[in-house]
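**Student:** got a sequence here, can you build the structure:
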Amino acid sequence: MPEKIGFPSVSTNNPGLMRQYVQMFGNAAGQRRQRSEKKPIPDEQKDDKYFERRRRNNSAAKRSRDLRKRREDEIAIRASTLQKTNAILQTQLNHIKQRQAQLRFLLCTERVADPKY
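**Tutor:** Down below sits the predicted model:
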């Protein structure tokens, strides 16, 4: 059976050491990697290819935001529907429990009244 490889734990406030650790072992804690610092692109390097990439990226980001919003809306609607259904089922359950209690009471009083039971 293959041996499991563990990641050593590191507790440090030294960002350089932490960066080395993450480079060596990966981000085992499941944390998101920090974004690199944003660097402005000089105007002389902005060609048609750059603007096309920016346009495509902006379009993809908008689609992603719209999709996430749509999913959140669908989840909210589903949650609302489930809450209403749950309330109806709770009411039905309470009525059934009340009816069960009535029938048990009738059964018990009938047994007391009839000596055959």
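**Student:** rest of the way, CA atoms for contacts and neighbours
**Tutor:** OK.
**Student:** L17 - how many residues pack around it?
**Tutor:** Neighbours of L17 under the rule other C-alpha atoms under 10 Å: 13.
**Student:** and it, how far is that from R70?
**Tutor:** Using C-alpha to C-alpha, to the nearest Å, one gets 42 Å for the distance from L17 to R70.
**Student:** could you do L89 as well?
**Tutor:** Taking C-alpha to C-alpha as the measure, L89 falls 28 Å from R70.
**Student:** next up, for comparison:
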Amino acid sequence: MANARLGDSKRTLIATIGDEDSITGLLLAGTGHVTSASKKNFMVVDSKTSVAEIQKAFDEFTTERDDIAIVLINQHVADKIRPSVDKYEAAFPALLEIPSKDHPYDPEKDSVLKRVKKLFGE
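**Tutor:** You can find the predicted model right below:
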């Protein structure tokens, strides 16, 4: 029934870009998926991960793939590609910034929350 509301969309997966602890927790919760073409719906970001690699994963999950319904990204990772995150306005996949173990959530940085506040004139 949920798919009927989304127009029988193929968008059924949650993609995640984040630190190892966040990704591990979400994989243990069952969000991991690897396509027949060996494309994963997650990316582990560490201190050696370049901004270009993060941007590439973000672009893949938000524009290239049609099976992703939600993209979760650690807020401290989103900060590295903040212009792209702030510019992203598509309804699907939905983009949500999440905290990590070592980096608390800051609502002042969240682009979605900023848009909601602007909509309500705050």
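**Student:** how alike are these chains, TM-score-wise?
**Tutor:** TM-score of the superposed chains, computed with TM-score structural alignment, normalised by the length of the first structure, equals 0.19; 43 aligned residues with a C-alpha RMSD of 5.1 Å.
**Student:** spatially nearest residue to A94 of the second structure, not counting backbone neighbours?
**Tutor:** Of all residues not flanking A94 of the second structure in the chain, I70 sits nearest, at 4.7 Å (C-alpha to C-alpha, 6 or more residues apart in numbering).
**Student:** biggest helix in the first structure by residues?
**Tutor:** Scanning the first structure for the longest helix, with DSSP state H as the assignment, gives helix 48-113.
**Student:** returning to what we had before: hang on, the residue nearest to A94 of the second structure in a helix?
**Tutor:** No: the assignment for I70 of the second structure (DSSP: H, G, I helix; E, B strand; the rest coil) gives strand, which keeps it out of a helix.
**Student:** burial measure for it, as a count.
**Tutor:** As a burial measure, I70 of the second structure scores 20 neighbours (other C-alpha under 10 Å).
**Student:** that one touches F58, doesn't it?
**Tutor:** No: with contact defined as C-alpha atoms under 8 Å, I70 of the second structure does not count as touching F58 (11.7 Å).
**Student:** where exactly do the strands run in the second structure?
**Tutor:** Taking DSSP state E to define them, one finds strands in the second structure at 13-18, 42-44, 68-74, 94-98.
**Student:** which of the ones you listed sits most buried?
**Tutor:** Most buried of the strands of the second structure by mean neighbour count (mean count of other C-alpha atoms under 10 Å) is strand 13-18; its value is a mean of 24.
**Student:** now it against strand 68-74, angle please.
**Tutor:** 20 degrees (axes from the mean of the first three to the mean of the last three C-alpha atoms, to 10 degrees).
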